[in-house]
Every structure is written in C-alpha cells, then in structure tokens.
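Engineer: dropping the sequence and predicted coords here.
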Amino acid sequence: MARRKLSHNGTLVLDCEGLSKLLTGDESVVALVGEARQRGVETVICALTIIEAVHGGTHPARLAWVLSGLRVVAVGEEESKAAATLLAGAGLHGHKYAIDAAVAAVALRQRRPVLLATSDIDDMSKLCGDHVRLVAV
C-alpha cells in the first residue's frame, strides 16, 4: 500500500495520530516510515505534534528514540502566521484546529512531493488543499 503513495526524495509528514502510532509500533505506520527512509524521503513532524501525541503512558526512552529518527520542525512567528492564514482561508477556528493548522503550515513548506499521514483527512484537506497528498492512518 505505501509503495503507491511515496515518491523518491519528497517529505513524509506525520500528524498526531501518525506519531502516536509510530510510538506504539503500529505496523502500517512503521512500514510507511521505513519505506520513506529507503526511498530517501525525509520524515518530519511539527514540534506541536509532540505535545498532542504524548501522554502519561508514553515511555520517555521510546519517545526519545522515535524522535531521533525524525526532523522536528519548530513553530515560531512565521509558521504561526502561516497557520492563522490557513485557518482563515479554510473557515476554521483556531482553538479547535490550531495544531492541525500548524501541522499543515509545516507540511506546505517541505520538499515536494509531500505526503501527510493523518487521521483527519477532511480538515487537513481543507487546510492543505491539493498541495499535499493525504493518507489515512
């Protein structure tokens, strides 16, 4: 399944569900990330995704190990303004969709083609438009 979705040299972005499943060793997400590495596709997450995905049951050593294999993109003023613009354009409210908008802003700035592994195809399609390919996890 993943082979049809990943192109060489692009970027794979994981949202909260993607990172959560990677942390728990979900076979489909582990395979997707593994294939990305084999194809020279960088795997990235928005820094805010860590906040959303980590909970009391997350083992700190496992988290550190998983994050060591990803590029974590910081969210500063520029990214925040881009996320706010995406929210306004999609007609969504910041409180409920703030982290999704930050993830979308990060995804839109990555090396193309970009594949976003997400549990929220509907909202991410509103935020990313047709600039990012979405795959459900």
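Structural biologist: Looks like it arrived, so ask away.

Engineer: CA only for contacts and neighbour counts going forward, please
Structural biologist: Noted.

Engineer: show me where the protein has its helices.
Structural biologist: With helices called from DSSP state H, the chain shows them at 16-24, 27-38, 47-53, 60-68, 77-90, 94-108, 121-128.

Engineer: redo the ones you listed as CSV? Include distance to Gly10 and mean neighbour count.
Structural biologist: What follows is these, written out as CSV (distance: least, CA to CA, whole Å; neighbours: other CA atoms under 10 Å):
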stretch, distance to Gly10, mean neighbour count
helix 16-24, 17, 21
helix 27-38, 9, 17
helix 47-53, 20, 17
helix 60-68, 19, 12
helix 77-90, 20, 16
helix 94-108, 11, 21
helix 121-128, 16, 18
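
Engineer: distance to Ala136 added to the ones you listed, as JSON lines?
Structural biologist: As requested, the helices of the chain are exported to JSON lines (distance: least, CA to CA, whole Å):
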{"stretch": "helix 16-24", "distance to Ala136": "9"}
{"stretch": "helix 27-38", "distance to Ala136": "10"}
{"stretch": "helix 47-53", "distance to Ala136": "16"}
{"stretch": "helix 60-68", "distance to Ala136": "20"}
{"stretch": "helix 77-90", "distance to Ala136": "20"}
{"stretch": "helix 94-108", "distance to Ala136": "14"}
{"stretch": "helix 121-128", "distance to Ala136": "7"}
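
Engineer: comparison target, given below:
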Amino acid sequence: MSGALVLDSEGLAQAVRRNREVQEWLEAARDADIPVITSAVVLVEVIHPRIDSAALSWTLSRLRVEPVSQTLAHTAASLLRNAGLHGHEYAIDALLCATALAHPGRVTILTSDVEDIGLLTADHPRVTAEKI
C-alpha cells in the first residue's frame, strides 16, 4: 500500500508521551501497512533535556526517520517560494512537507500547525494535514 503517516515535531512529541489520539493514528497506520515517518530535522525540535530518552528511543524504533538531502532542501525551498513564505520560521515545516511529498500515494501529516502545513502543501491535494 502506498502513502505514509508523517509526524511533525508535535506529532512525534505526543507519540513519545503516548497520547491516545496519536497512538490510534499509529495503530491504524500499522494495521494498514502504511509507514510512519518523520524528518531527521524534526528531531532538532523534539530532543531536549526534559524529554524521556527511553520513550523517545522506543518511539523512534517504531518509525522511519528520513534523512535530509539536497534534493529535499530544493523541494522545501520551492514549497516556501510557492507559498510566498521564507526564512527559518517555516524551514522545518517545509522540509517535513518535502519529506512527505517524497512518498507516493496519500500522505497524512499529524501536526499542531495545520495552517502552515496547509499553505506549504496547497498545490498537493494528496497531502492532508490533521490537527493533533
């Protein structure tokens, strides 16, 4: 089956905290044999001194952390340009969206920031942002 469930920083943080809503998304993705992914750049936002390291390690072992490449960086820059956005405020979201777009099929991004994700993926109807 094609597609992916993509976690932004809040999605990953809530997965680490075992938030029930996010756990239901993760279980549904696994049941449907849909990969659960995030971007390596998201880890920069999630890893901090107060995070439960063991829970983070366990959560990361159950999903794919996609690397950032020059190709993804160019795609992210195009997403920013097409949305009329720029700068560091949107860079991680743009890289996450570029990572999502690299996967075929329908892609769902679990995010606390549906507005920015929606702006960045407006030209890509196969990508859906879901608020968590």
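Structural biologist: Sure, I can see it. What you see is a predicted model, and the numbers here were worked out from it, not measured in a lab.

Engineer: quick one on the thing from earlier: nearest to Asn9 of structure 1, of the helices of structure 1?
Structural biologist: Among those, helix 27-38 comes nearest to Asn9 of structure 1, with 8.7 Å by CA to CA.

Engineer: can you tell me what part of structure 2 the closest one aligns to?
Structural biologist: Counting by TM-score structural alignment, helix 27-38 of structure 1 falls onto residues 20-31 of structure 2.

Engineer: distance from that stretch to structure 1 after superposition?
Structural biologist: For stretch 20-31 of structure 2, the mean deviation from structure 1 after alignment is 0.6 Å (mean CA distance after the TM-score superposition for structure 1).

Engineer: please work out which residues outside that stretch touch it.
Structural biologist: With contact meaning CA atoms under 8 Å, 6 or more residues apart in numbering, stretch 20-31 of structure 2 is reached by 4-5, 11, 14-15, 35-36, 132.

Engineer: that older thread, tell me which of the helices of structure 1 lies nearest to Val114 of structure 1.
Structural biologist: helix 94-108 (6.9 Å).

Engineer: so the closest one matches what in structure 2?
Structural biologist: Helix 94-108 of structure 1 corresponds to residues 87-101 of structure 2 when matched by TM-score structural alignment.

Engineer: got the contact list for that stretch?
Structural biologist: Contacts of stretch 87-101 of structure 2 (CA under 8 Å, 6+ apart): 4, 6, 8, 38-39, 41-42, 66, 68, 72-73, 75-77, 79-80, 107, 109, 116-117, 120-121, 127.

Engineer: what's the answer for stretch 122-132 of structure 2, then?
Structural biologist: Residues outside stretch 122-132 of structure 2 that contact it (CA under 8 Å, 6+ apart): 10-11, 21-22, 83, 100-101, 105-114, 117-118, 121.

Engineer: and if we set it to 6 Å?
Structural biologist: For stretch 122-132 of structure 2, the external contacting residues (CA atoms under 6 Å, 6 or more residues apart in numbering) are 106-112, 114.
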